[in-house]
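In: Sequence first, then the predicted structure, then my questions.
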Amino acid sequence: MSVLLPALRDPSDAPALRFGADALSYRELARAAGTLAGRFGAAGRVAVWATPSARTAVAVVAALLAGVPAVPINPRTGERELAHILGDSAPDVVLAGPGDVLPAGLAALPRIDVELTGADGTPPGRTGVVDAESPALIVYTSGTTGPPKGVLLSHRAVAASLDALAGAWSWTADDVLVHALPLFHVHGLVLGVLGPLRRGGEVRHLGGFSVEGVARELGNGGTMLFGVPTMYHRLADALEGDAGLAGALAGARLLVSGSAALPVHDHERIAAATGRKVVERYGMTETLMNTSVRPGGEPRPGTVGVPLEGVDLRLVDEDGAVLGERDGETVGEVQVRGPNLFSGYLNRPEATAAAFDGGWFRTGDMAVREADGGVRLVGRKATDLIKSGGYKIGAGEIENALLDHPGVREAAVTGEPDADLGERIVAWVVPRDGEVPPAEAELADHVARLLAPHKRPRVVRYLDALPRNDMGKVLKKALPGAR
């Protein structure tokens, strides 16, 4: 049995999961997952059709109990990507809800329907303690630079990351987590489901995000909320004149945002209406969680806090030199090491080797360090590092500055070739009022005033909306004409 979920060793009747009308205690979860694990037979890997449902949670828990790696499948995955994931991970069965309609690409796999009930005293499908270094999950990357890679996340990595967060956030069995994130990604599945279960607490999943659902669950005993900036933006919009929502958020012990930077304007609106500050953290599929702002810490644009316990973090320049500056200006690539790291990419030894620098994982994220050791992200190395006029500029800090303008609803920044500067800064802006957008010169002056003159956008392009993925991240390569 996996040591990830100690509350299932001698399960109680305390609430564990609630997804709408489906609710399971720890005893009921142990029965359902144990029964399901007993049906795996000799399966070496299982695919999980990861709908936002209690059955997905039961399926993943069953795989953990049995020591069988689970491969979460995004139900919105396209045909080509699904074929790649199945060919690469080679699962033996697919786990799905009885009413789930699966695509033709999964037709060749034996199917096991996940039930929410099980027999009393049902043991896990396999005996013995699961090796901590064995893979618990194989989670596929978004594939922005090629075919998606299968990230091998061990039982050790998941436990280490969740325990470090528990220490940083004082996360206990008394906490009730509310969230509405997808369950095929580490944010929604590892933090949002396995996190509460490892602590022995409760998770309440909304099925889909709604302001009403957040207010209802936080107002009815919820203590923590996990979300992405889009969700918090909608909450901030809804707070004006909604005393019930303000009271529900004010009653939460912890509000956490991740997957992208939360604009300062939304931080300020939520804090003003509720007295609560949203905590930001930084992680990725390969590393799980690396840093977090500590509860009560002052939010700053792009700041994701200090390294979690057990995580070593450094910044490295283009020549591989380690940067010691903590001046809030010197940009370097974030590299990390620690027990939270993945074990490698499935079937990709060359990619795994290339991802490390002497034991340090190259995140591809660019950041600066503040005087207090805090990390401020400024963009991705591949898409967000702009070299203009001899300066290295991170797109993320310009985006945060643009979002601080009252006339800007959404913003993205890219670079494009410029004969004089090498690259010029291009701002893609979704205005709050499409009929009267802020002028290009006004936005450029706004950025120059907050940051520095060389960081002002040279071109502003207006859009109705920015292209985003399921986790709310902007897809810059989908911007019209973007490189």
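Out: Nice, I can see it. Numbering: from 1, shown residues only.

In: alpha carbons only for contacts and neighbour counts from here, please
Out: Will do.

In: Would you agree residue 156 falls within a helix?
Out: Yes - under the criterion used here (DSSP: H, G, I helix; E, B strand; the rest coil), residue 156 sits inside a helix.

In: Okay, one more to line up with it:
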Amino acid sequence: MSALLRSLNPLAVARGDDVPDAVRIDGHTLSRSDVLGAATALAARVARAERVAVLANPTATTVVAVVGCLLAGVTVVPVPPDSGPAELAHILTDSGAQAWVGAAPDNEHPDVPQLPVLPVRLHARDWHHVPEPSPARTAFVLYTSGTTGPPKGVLLSRAAIAAGIDALAEAWDWTERDTLVHGLPLFHVHGLVLGLIGPLRVGSRLIHTGSPTPRAYAQARGTLYFGVPTVWSRIVEDEESARALSGARLLVSGSAPLPVPVFEKLRELTGLTPIERYGMSETMLTLSTRADGERRPGWVGTPVAGVETRLRDEHGADVPHDGESIGVLQVRGPMLFDGYLNRPDATAASWTEDGWFVTGDVAVVDEGGFHRIVGRESTDLIKSGGFRVGAGEIETVLLGHPSVGEVAVVGLPDPDLGQRITAFVVPASSGPEVDEDELISYVAEQLSVHKRPREVRVTSALPRNAMGKVQKGKLGTDGR
């Protein structure tokens, strides 16, 4: 049986090593034998397919659909449940998915391919032997958010996923004794690869809460929790729920920087210092603070096992590891992707000649190898007064001020400085009135003085695309 899904070893199940509550999701409780039996039955029916789509709702059907396809060696294309017609049409057409497994969206738009549906039978059971697929086989095609054009399909192999999960299990001391709790979407690396395949490989229990509400997290009584900064921000606002997490072992935050006040409030209410980590669809998670190591707010730690990193400036030269100098982060390791589907030019452009993946993120590294991500090179690297400044670290600081609800920092043209650091601030709904001078001083006190905004502009909303990403190119273009 699949080495990727290590805890579903049929011999272990046969000798009585079953776990009656291995997965709890959407009102269903599945034992390991439930998952294995239903998934093996599905594998026999889907085995002749090459690539299939799975509507990634947080349900037991999705769990069995994904596991069954992985057992059969069939590539899964997870599809966001809220995809609009344009996104849905692009994903299905670009991926070449041959069928839906489990369920299809209720969408009859003429541009959306209408594929056959292979139902998932949760109560079906099959115990026949399934040959082990090649480790090089593509397990998932994950589509990026598409901030610079149509979403690209990221090809993740079975070997890369196994390496990524094992590296994090080592860093976090994640074992079969844990119960993982999260309410993250099942169509991204965070929720799907780490949050679903992770526990099935490591052997821990999984509780998926559906919506990641503070009450749901508190009631789950897990040992390991995954969340994004929005989730943790809501939890610290509900002090009773936050304190209920004090019995956990690790609280992991990712996908965006965790504001320092939220980091500190979590530590105060739970007694636990959050783990922060960094990754992307193309690399999975390559940097993390450790269960047995230092954890600093705003820093994402050191490379996990098997990963190497380096910083390069715009001329390709090394950037010193002094905790201040900014460079573009490049990585290499066994958990990286195999390329973009149908995009050989984009694949080639993302790698250096000597085999490093160019993340497009800008970062700093200190003398001890700790990394801090300060933004995207394309939108967040600001060159002001001879300094290279990352917009992301300024945004993280500003989000810690009680008057700031949302913020985006950009570099606007300036005849003297080259680019003027400008913060666009959406006021907090229940905070004090925004004081522009106070915010400028607030940043200068926490970061180097040259990183302070030279201007703060108050706005009612930030421009966003259909995926909710801030469109920084539109800021400052209308005179506001």
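Out: Done, it's in. Because the structure is a prediction, the values reported are computed rather than measured.

In: Distance of the residue nearest the centre of the first structure relative to residue 383 of the first structure?
Out: The first structure has residue 187 as the residue nearest its centroid, 3.7 Å off, counting by CA atoms, centre = their mean. Relative to residue 383 of the first structure, residue 187 of the first structure is positioned 22 Å away (CA to CA, to the nearest Å).

In: Ok, residue 189 of the first structure next?
Out: Counting by CA to CA, the gap from residue 189 of the first structure to residue 383 of the first structure is 27 Å.

In: So if I had to pick from those two, which one is more boxed in?
Out: Counted by other CA atoms under 10 Å, residue 189 of the first structure and residue 383 do not tie: residue 189 has more neighbours, with 20 against 17.

In: counterpart of the more buried one in the second structure?
Out: If you follow residue 189 of the first structure across to the second structure using TM-score structural alignment, you land on residue 192.

In: Now do the contacts for its match.
Out: Residue 192 of the second structure is in contact with 185-186, counting by CA atoms under 8 Å, 6 or more residues apart in numbering.

In: and with 10 Å instead?
Out: 56, 58, 63, 66, 78, 142, 184-186, 198 (CA atoms under 10 Å, 6 or more residues apart in numbering).

In: just residue 5 of the second structure next, same as before
Out: By CA under 10 Å, 6+ apart, the contact list for residue 5 of the second structure reads 36, 67, 70-71, 162, 197-203.

In: let's see 8 Å
Out: 197, 200-201.

In: The aligned residue in the first structure for residue 64 of the second structure: helix or strand, and which one exactly?
Out: Using TM-score structural alignment as the criterion, the counterpart of residue 64 of the second structure in the first structure is residue 58. Using DSSP states H and E, residue 58 of the first structure sits within helix 54-66.

In: Same check on residue 13 of the first structure?
Out: Counting by DSSP H and E, no helix or strand carries residue 13 of the first structure.

In: Tell me which residues touch the equivalent of it over in the second structure, please.
Out: Aligned by TM-score structural alignment, residue 13 of the first structure pairs with residue 18 of the second structure. By CA under 8 Å, 6+ apart, the contact set of residue 18 of the second structure is 12, 31-33.

In: again, 10 Å this time
Out: Residue 18 of the second structure neighbours (CA under 10 Å, 6+ apart): 7-10, 12, 31-34.

In: and the alignment partner in the first structure of residue 263 of the second structure, how many neighbours?
Out: Using TM-score structural alignment, the partner of residue 263 of the second structure in the first structure is residue 267. Residues lying near residue 267 of the first structure (other CA under 10 Å) number 22.

In: ok, residue 267 of the first structure touching residue 300?
Out: Yes - counting by CA atoms under 10 Å, residue 300 is a contact partner of residue 267 of the first structure at 9.1 Å.

In: Is the closest residue to residue 387 of the second structure other than its chain neighbours in a helix, a strand, or coil?
Out: In space, residue 387 of the second structure comes closest to residue 450 once its chain neighbours are excluded; the distance is 7.6 Å by CA to CA, 6 or more residues apart in numbering. Following three-state DSSP, residue 450 of the second structure is assigned to helix.

In: isn't residue 450 of the second structure right next to residue 394, touching?
Out: No - using CA under 10 Å as the test, residue 450 of the second structure is too far from residue 394 to be in contact (11.0 Å).

In: Spit out the residues that contact those two alike.
Out: With CA under 10 Å, 6+ apart, residue 450 of the second structure and residue 394 have common neighbours 421, 443-444.

In: ranges for the helices of the first structure?
Out: 26-37, 54-66, 79-89, 155-169, 186, 195-199, 211-218, 229-239, 243-250, 264-274, 349-354, 395-403, 440-450 (DSSP state H).

In: equivalent range in the second structure for the first one?
Out: The alignment of helix 26-37 of the first structure onto the second structure (TM-score structural alignment) covers residues 32-43.

In: roughly how far apart are the counterpart of residue 178 of the first structure in the second structure and residue 416 of the second structure?
Out: Applying TM-score structural alignment, one finds that residue 178 of the first structure aligns to residue 181 in the second structure. According to CA to CA, residue 181 of the second structure and residue 416 of the second structure sit 51 Å apart.
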